[in-house]
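In: Let's see this in three dimensions:
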Amino acid sequence: MLSKNRIKYINSLKIKKYRQVHQSFIIEGAKSVLELLNSDFKIEFVLVTKEFQQKYSSILTRHNALLETVTAEELQGLGSFQTNDSCLAVAKTKQNDFLSPEKTEYVLVLDDVRDPGNLGTIIRVADWYGIHKIICSNDTTDIYNPKVITASKGSFLRVNVFYTDLSSYLAENAAGKNIIGAFLGGESLYDFNFSATGGFIVMGNESNGIGEEVASLVTNKITIPRVGEAESLNVGIATAVMLDNLRRQIPG
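Out: Sure thing, here's the model as predicted:
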């Protein structure tokens, strides 16, 4: 049976303040937890149902993670899933390590993306299109938010994220590189030629787009042409469109 202290600790990790204090976060669901076991993240413990433990016993025995058997009822309400009848893990967060692009690499830059679901989707999209690094503004939502982790479907394990002041970062690290920004007005994405020398692709806030400071550093303002009557695109979808066109020209 789960102790009250264990329940209190897990619930506290839903709040950014306590994730930072404990330097820990929650991962839910069979797929993500199984991938976590094979990653380089340090795992505190894994809560598993008997059914999950039996089904994946050969995998679980290959790892040294601390396992605690619980009932499906005990898992209910602990995470962000409405229903979770398999497992939940707590792992240690990683340091906010500096990231810079390799010689011909494209890096994704996020300016004030606030919605956790959007960030998780963007991480998943980046993983799909072979983007391994995302540079986030300091006010972009926390990657370890449970909703971000859930929406990323395990892709947070393969995509590295660095939080920093974007204006300073781009000014210091983008010399000689294209900084491509998504705007409602600009050159058509379908007419734009992505450089084989790599660069930065900047996506902005859900409501306000890319902020003025970062916009002043953008070298190429790109728009996704609108054919219908929708006012705008979700930033996750817009990121997918941008990266799809990148990979049509420059395969990963």
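In: contacts, neighbours, all on C-alpha from now
Out: OK.
In: and residue 219, what is it in contact with?
Out: Residues near residue 219 by C-alpha atoms under 8 Å, 6 or more residues apart in numbering: 178, 179, 180, 181.
In: The second one: what secondary structure?
Out: Spelled out, it's residue 179. Classification of residue 179 using DSSP: H, G, I helix; E, B strand; the rest coil returns strand.
In: Distance check, it against residue 202.
Out: Computed with C-alpha to C-alpha, to the nearest Å, the distance linking residue 179 and residue 202 is 7 Å.
In: More neighbours: these two, which one.
Out: Shown here are residue 179 and residue 202; by other C-alpha atoms under 10 Å, residue 202 has more neighbours (27 against 24).
In: helix/strand/coil for the more buried one?
Out: strand.
In: so who does it touch?
Out: Counting by C-alpha under 8 Å, 6+ apart, residue 202 touches 108, 109, 110, 111, 179, 180, 181, 182, 210.
In: mind listing what residue 45 touches?
Out: If a contact means C-alpha under 8 Å, 6+ apart, then residue 45 has 65, 66, 67, 68, 89, 90, 91 as its contacts.
In: who wins for neighbours among those?
Out: Counting neighbours by other C-alpha under 10 Å, the top entry in the contacts of residue 45 is residue 89, with 27 neighbours.
In: which other helices and strands contact the strand or helix carrying it?
Out: In this structure, residue 89 sits in strand 87-92 according to DSSP states H and E. Packing partners of strand 87-92 (3 or more C-alpha pairs under 8 Å, 6 or more residues apart in numbering; DSSP states H and E): strand 24-28, helix 30-37, strand 43-48.
In: how about TSV for those, with distance to residue 237 added?
Out: Converted to TSV, the helices and strands packed on strand 87-92 look like this (distance: least, C-alpha to C-alpha, whole Å):
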stretch	distance to residue 237
strand 24-28	24
helix 30-37	22
strand 43-48	32
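In: deepest of those, which one?
Out: For the helices and strands packed on strand 87-92, the largest average neighbour count (mean count of other C-alpha atoms under 10 Å) is found in strand 24-28, namely a mean of 25.
In: just how off-centre is that one within its chain?
Out: Chain-centre distance of strand 24-28: 13 Å, with C-alpha atoms, centre = their mean, to the nearest Å.
In: Any of the contacts of residue 219 buried? List them.
Out: Buried subset of the contacts of residue 219 (neighbour count, 16 or more other C-alpha atoms under 10 Å): 178, 179, 180, 181.
In: Now the second one, please; I'll put the structures next to each other:
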Amino acid sequence: MLSKAIIKLVSSLEQKKYRLENNLFVAEGNKIAEEIIKTNFPIKFLIATSEWLSKNSLNKNIEIYEVEESEIKKISFQKTPQSVIAVCNIIENKLDISEIEQNLTLALDNVQDPGNVGTIIRIADWFGIKNILASYSTADVYNPKVIQATMGAFARMKVHYILLSELLRKLKNNNNLIIYGTTLNGKNIYEQKLESKGIIVMGSEGNGISKPVLEILSEQLLIPNFSNNLQKSESLNVATATAIVCSEFRRQQK
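Out: A predicted model of the protein is given here:
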């Protein structure tokens, strides 16, 4: 049985304030727990059922609380709780400018929806992108909804929260990096030569890329609409757009 202190701690981690105070966050679900264990991500403790524990080999140094499913349901942030909850240490990723210079990087400008941010992290992982630059107004990577949407990909990614416009300007002026951005006024992405190095900026769901960042862009790209209907969608979901853009960048690098 879990102590009141553990229940209180886990419940508090739904809020960013307490995640920062305790330097901890919650990752729920069988798939996510398995991914964390495989990547040796630092785990403070695990709360799991006996059935889950019997099927998974764990590092002996991990503190484990064996519980009934009913106890997991009481503290879970999910509508349909699974058999394991991992409470993990927040790690501070050091920004390595040389990594940014030599690779393709994503930048999120005020992307506030946690589900979209989590999905974008998963997309970046799929396309071999290791670093994501994020404005301070972008959803917290350790938000439970973000973690859930990553399906464990967060353990392999480096997300850096920075003053985005300032860093992009420095990278463009001092490091000669191309700063790409997706806009409705951009050039057809399928007709452009895309470089293997650079930064791809994705804007917020409602307002797109902010003006200070927009002014820094080297190239504006457009995902064309192929619909023949007069009435058509005004824009794409930001995570969907990210997947399309990353796919085209990687396709051209083959």
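In: Widest-spaced pair of the contacts of residue 45 of the first structure?
Out: 68 and 91 (14.3 Å; C-alpha to C-alpha).
In: hmm, back to that, name the surrounding residues that touch the strand holding residue 89 of the first structure.
Out: Contacting residues not belonging to strand 87-92 of the first structure are listed as 10, 23-30, 33, 41-49, 52, 75, 79 [C-alpha under 8 Å, 6+ apart].
In: hmm, try it at 7 Å
Out: The contact list for strand 87-92 of the first structure (C-alpha atoms under 7 Å, 6 or more residues apart in numbering) reads 23-30, 33, 41-49.
In: quick one: which of the buried ones among the contacts of residue 219 of the first structure is nearest residue 5 of the first structure?
Out: Checking those against residue 5 of the first structure with C-alpha to C-alpha, the nearest one is residue 181 at 46.5 Å.
In: Let me know whether the closest one touches residue 221 as I believe.
Out: Yes: at 5.1 Å, residue 181 of the first structure counts as touching residue 221 under the criterion of C-alpha atoms under 7 Å.
In: any idea how far residue 145 of the second structure is from residue 116 of the second structure?
Out: 9 Å.
In: just the buried ones among the contacts of residue 219 of the first structure now: which is nearest residue 17 of the first structure?
Out: Nearest member of these to residue 17 of the first structure, counting by C-alpha to C-alpha, is residue 181, at 31.6 Å.
In: Grab the nearest non-local neighbour of that closest one.
Out: Nearest residue to residue 181 of the first structure, sequence neighbours excluded (C-alpha to C-alpha, 6 or more residues apart in numbering): residue 202, at 4.6 Å.
In: roughly how far apart are that neighbour and residue 131 of the first structure?
Out: 13 Å.
In: what does residue 54 of the first structure give?
Out: Taking C-alpha to C-alpha, one finds residue 54 of the first structure at 36 Å from residue 131 of the first structure.
In: can you give me the helices for the second structure?
Out: 4-12, 16-22, 30-38, 50-55, 69-75, 97-102, 114-126, 144-150, 164-175, 211-214, 238-252 (DSSP state H).
In: mean deviation of the second one from the first structure?
Out: The one in question is helix 16-22 of the second structure. Comparison of helix 16-22 of the second structure with the first structure after fitting gives an average deviation of 0.5 Å (mean C-alpha distance after the TM-score superposition for the first structure).
In: okay, that helix sits on what stretch of the first structure?
Out: Counting by TM-score structural alignment, helix 16-22 of the second structure pairs with residues 16-22 of the first structure.
In: buried set for the matching stretch?
Out: Buried positions in stretch 16-22 of the first structure, judged by neighbour count with 16+ other C-alpha under 10 Å: 16, 18, 19.
In: can you tell me how far the closest residue to the last one other than its chain neighbours sits from residue 86 of the first structure?
Out: What it means is residue 19 of the first structure. Excluding the flanking residues, the one nearest residue 19 of the first structure by C-alpha to C-alpha, 6+ apart is residue 13, at 5.0 Å. Shown here: residue 13 of the first structure relative to residue 86 of the first structure, a distance of 19 Å by C-alpha to C-alpha.
In: List the residues that contact the residue nearest to the spatial centre of the first structure.
Out: In the first structure, the residue lying closest to the centroid (C-alpha atoms, centre = their mean) is residue 123, at 3.6 Å. Taking C-alpha under 7 Å, 6+ apart, we find residue 123 of the first structure in contact with 152, 155, 156, 159.
In: just the residues you listed now: which is nearest residue 100 of the first structure?
Out: The closest of the contacts of residue 123 of the first structure, once distances to residue 100 of the first structure are taken by C-alpha to C-alpha, is residue 159, at 13.3 Å.
In: got a list of what the aligned partner of the closest one in the second structure touches?
Out: Counting by TM-score structural alignment, residue 159 of the first structure lines up with residue 157 in the second structure. Counting by C-alpha under 7 Å, 6+ apart, residue 157 of the second structure touches 125, 130, 131.
In: Closest one to residue 243 of the second structure out of these, please.
Out: The closest of the contacts of residue 157 of the second structure, once distances to residue 243 of the second structure are taken by C-alpha to C-alpha, is residue 125, at 10.8 Å.
In: what about that closest one, how many neighbours?
Out: By the other C-alpha under 10 Å criterion, the neighbourhood of residue 125 of the second structure contains 19 residues.
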